[in-house]
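Engineer: Below are the sequence and a predicted model for it; my questions follow.
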Amino acid sequence: MNTRDPWRAVAAVLATAALLAGAGAAPALAQPAEPPTTTPFSTPDTGDCAQRTSPPAPVDLSEVPAPGERAPGPLPVPNPPIGGSRMAECGVVLPDSAKPVPADISATAWLVADLDTGEVLAAKDPHGRYRPASTIKVLLATVALRALKLDTVVTGTAADADVEGTRVGIGPGGRYSNRQLLQALVMASGNDAAHALSAQLGGDPVTVAKMNELARELRALDTRAATPSGLDGPGMSTSAYDLAVLFREAMSEPRFAEFIRTEQIDFPGFPPDPRIPGDTDHPGFVIGNDNHLLYNYEGALGGKTGFTDDARQTFVAGAARDGRRLVVTLLKADVRPLRPWEQAARLLDYGFAVRAGTGVGLLPAEAAEAPAPGAPTLAAPPVGTGTDRSGPSSDARERARLFFVAAGVFVVLALLVAARGVNRRRR
């Protein structure tokens, strides 16, 4: 817990009290153990477009603004949708005559796309807005790789060690290179590593601003980071489509691609913590990659896991087969009937079976094509049940067509009358 923020401390205490009373949820973790359950599984229905503008309501106090601050409103909804008209659909989006998707997918939203061509092969609620949890570290890693030198060594702080959620094990006084911090960030989802990187980028508010600026440049307009690490905060948002965009951009960085496929590394220890009486030296240790797809799926390129109480299970990963590289994203998933990495494996198998060139949308070609902030026409499209909502209704289009036809006739008549008058004067 970050003890420098009393409001977060109060929120954490209240959340813990709610948990003890049976009304709360567990602390934020990167990948929690599978809980026992007897509730029958059913694939979430997204046909009502409930998450068109905002993620689901939070289940805890993590998104309560600090005193004197206000929660940001929903992000505008691009119209037409980024990626093509079918990306506006809220249900399952498949190519014509495609086979049914695997049945055991508990992710509320997901997407499979080609990493190289950007072709979206299949999706479910692609632009629905959900929380990213630690998958937002993909965005932080991209920002950090472009701004920091990998061989720079920094000293761990108490603030790093005390950060909320999953920690790799940074200790006060420890010496860590940015390479090690980035490895700990993407391999073991270290929130302490995220804090140490963020401090070098100017602190959390500055880092979050840089992350959101890059998201806008990439046309990931459903995405708004609220924290560098993925811990829930006011306004946090992404989509299955955006997460694929962010991962694709990160994979253009060779070091990121190297780090996410690394299985384990040696991580430095740290000296005795002066805050702990009688503490002794903490030796170095080995950290492993927490992405099980990496070990269990042929052709896996690596990826990123995530979990918070509000976000639930989140996941993004890539794989290569027969000369194709695909990305798969999962948002608001559960650990049943399959673990997230197993759901991702099934969706990857499905994506590799989809013939190239028959997809349902496209990821943005490159960041250079991004419009300036505020340039796109942004509006909340009408809510439907999985049909194309990318533009005006057919009635509105028909009225517009009739208006322009009538206007054209009027202009032609006016020109004829004017020409006749000129001829008379010439005579």
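Structural biologist: The structure has been received and is ready for your questions.

Engineer: For the rest of this, base every contact and every neighbour count on C-alpha atoms.
Structural biologist: Fine.

Engineer: Go ahead and flag the most central residue of this structure.
Structural biologist: With distances taken as Cα atoms, centre = their mean, the residue of the chain nearest its centroid is L243 (3.7 Å).

Engineer: so it makes contact with T329?
Structural biologist: Yes: under the criterion of Cα atoms under 8 Å, L243 makes contact with T329 at 6.6 Å.

Engineer: anything in contact with each of these two?
Structural biologist: By the contact definition Cα atoms under 8 Å, 6 or more residues apart in numbering, L243 and T329 are jointly contacted by V316.

Engineer: hold the first one in mind and look at this next one:
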Amino acid sequence: MTPGVAANTAGSGRSVPLARPAAAVTPPPAPDSAGSAPTAVPCPKAVAPKVTRSPKPTPPPPVPEHRVVGGDALATPGLIVPPGVPAPPKVTASSWLVADLDSGEVLGGCGPHEYATPASVQKLLLAATMLPRLDPAEVVTITKEDLDIAPGSSAVGLLPGGRYRVETLWLGLLLQSGNEAANALARLGGGADGVAGGVRAMNEQARLLGARQTHAVTPSGLDAPGQFTSAYDLALIARACFADPAFRRYVLTERTRIPAQKALRGKGFEIQNENQLVYRYPGALGGKTGFTDYARHTYVGAAERDGRRLVVTLLGAEPRPLRGWEQGAALLDWGFSLPRQTSVGRLVEPGESDAEPTPAGAGPIAAAPPAGGPSNTDRPGAGMFVALAVGAVAIAVAILAGRRSRVAPTSAE
């Protein structure tokens, strides 16, 4: 049985536990003495769509240094878990990862650095990028271009010419996976370049977070050539999102009302959160679902238990015998069963992978944190940097005593 996951029994008014798949999982081998990752237990293969109107996404060749972000053991196409722990539940996802939102420890994964297509979980990168930029109380107008989305793809039902608060767009994006809301938010945050500027900002944000295997082409996650991510990168992006109080409030909202547009004779209507984890997993913090022909089912979910917050990401899943969110719930249960500080790697901090080598004798230079993210001002060595700077100024003053000179100020980048 799967602890913490329940299904509604039709007409009964009660819940019953969902059963795990009957198939067993062979416990993975431990890494060898050289620290190489185990490959004896491969991840499931992604299922190619039989019929699709979408262009096939083509990821770039793998970059070795990107595959070891977070630890050498994560550079495996197969299963990686700490030695001696219970085997994780069997899932159909072609790649997945479980991590601690607070400590950043990676508890385990399968092909965590394998390229995959994101589908609508890419909207989390849009949120991580644009939430700090946009005023949720601002009222904005939807354009015809915002509604330029793939026929039959997910939409909130926003009207061209309609006026909505930015907060309403966020709720439509995260509850109903509205692709027109994604276009509007990217346009609003993209400056003079509109949606193109918004997508460019998303890619800049991915790089800042250390998500080197992520490249956005569309703000919504609809399939496009050259668009990709990885389970590890999604965990970095999700961690940035869950650090934002507004995001946490949005993704835990069960239902909201899209206001009427009287000038356009449009009626108001209600939308519900599509993420079943919110309703059916105790301690759920929210997340995001996704699906396209090539991506298959993708999922990001987070939950809290006994003061511990975990996040799960999965890509390329098939919905049988368990749906995407149920596979995520089973992996969360597995993660919560492991001892604290259990780890096979870690989530890097924003800006860490962009750090330049420090010249000899110089102190560390702190990067500016993203809005709502962790501050770098308490980084070890910052006091040394200040002390060296003060000492240098004192020496200069002593040498130049009695002179009147104009000294140009210096700046740290």
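Structural biologist: Cool, the structure landed. Predicted model, so just to flag it, every value in this text is computed and none were measured.

Engineer: what lines up against G108 of structure 2 once you look at structure 1?
Structural biologist: Superposed on structure 1 with TM-score structural alignment, G108 of structure 2 falls opposite A122.

Engineer: Now do the contacts for the nearest residue to its match once chain neighbours are set aside.
Structural biologist: Counting by Cα to Cα, 6 or more residues apart in numbering, L94 is the residue found nearest to A122 of structure 1 once chain neighbours are left out, at 5.0 Å. By Cα under 8 Å, 6+ apart, L94 of structure 1 lies in contact with L121, A122, A123, G359, V360.

Engineer: Which residue is the nearest non-sequential neighbour of the first one?
Structural biologist: Take L121 of structure 1 and drop its neighbours on the chain: the residue closest to it by Cα to Cα, 6+ apart is G359, 4.4 Å away.

Engineer: Also the third one?
Structural biologist: If you skip the residues right next to it in sequence, A123 of structure 1 has L111 as its closest partner in space, 4.1 Å away by Cα to Cα, 6+ apart.

Engineer: mind checking how far the one you found is from G361 of structure 1?
Structural biologist: Per Cα to Cα, to the nearest Å, L111 of structure 1 is found 11 Å from G361 of structure 1.

Engineer: any common contacting residues for the two?
Structural biologist: By Cα under 8 Å, 6+ apart, L111 of structure 1 and G361 have these common neighbours: V120, L121.

Engineer: Between all of the contacts of L94 of structure 1, which two are separated the most?
Structural biologist: Spanning the widest gap among the contacts of L94 of structure 1 are A123 and G359, at 9.9 Å by Cα to Cα.

Engineer: Please identify which of the two sits among more neighbours.
Structural biologist: A direct count of neighbours by other Cα atoms under 10 Å for A123 of structure 1 and G359 places A123 higher, at 32 against 22.

Engineer: The host helix or strand of that one against structure 2, how far on average?
Structural biologist: In the assignment (DSSP states H and E), A123 of structure 1 maps to strand 119-124. Strand 119-124 of structure 1, aligned to structure 2 and superposed, deviates on average by 0.7 Å (mean Cα distance after the TM-score superposition for structure 1).

Engineer: Tell me how far that strand lies from the chain's centre.
Structural biologist: Distance, stretch centre to chain centre, for strand 119-124 of structure 1: 16 Å (Cα atoms, centre = their mean, to the nearest Å).

Engineer: Show residues contacting that strand.
Structural biologist: Applying Cα under 8 Å, 6+ apart, the contact partners of strand 119-124 of structure 1 are 46, 90-95, 108-114, 351, 354, 356-363.

Engineer: In structure 2, point out the residues matching the helix or strand following it.
Structural biologist: Using DSSP H and E, the helix or strand that follows strand 119-124 of structure 1 in sequence is helix 137-147. Under TM-score structural alignment, helix 137-147 of structure 1 corresponds to residues 123-133 of structure 2.

Engineer: rewinding a little: the residue nearest to A123 of structure 1 in helix, strand or coil?
Structural biologist: Three-state call for L111 of structure 1 (DSSP: H, G, I helix; E, B strand; the rest coil): strand.
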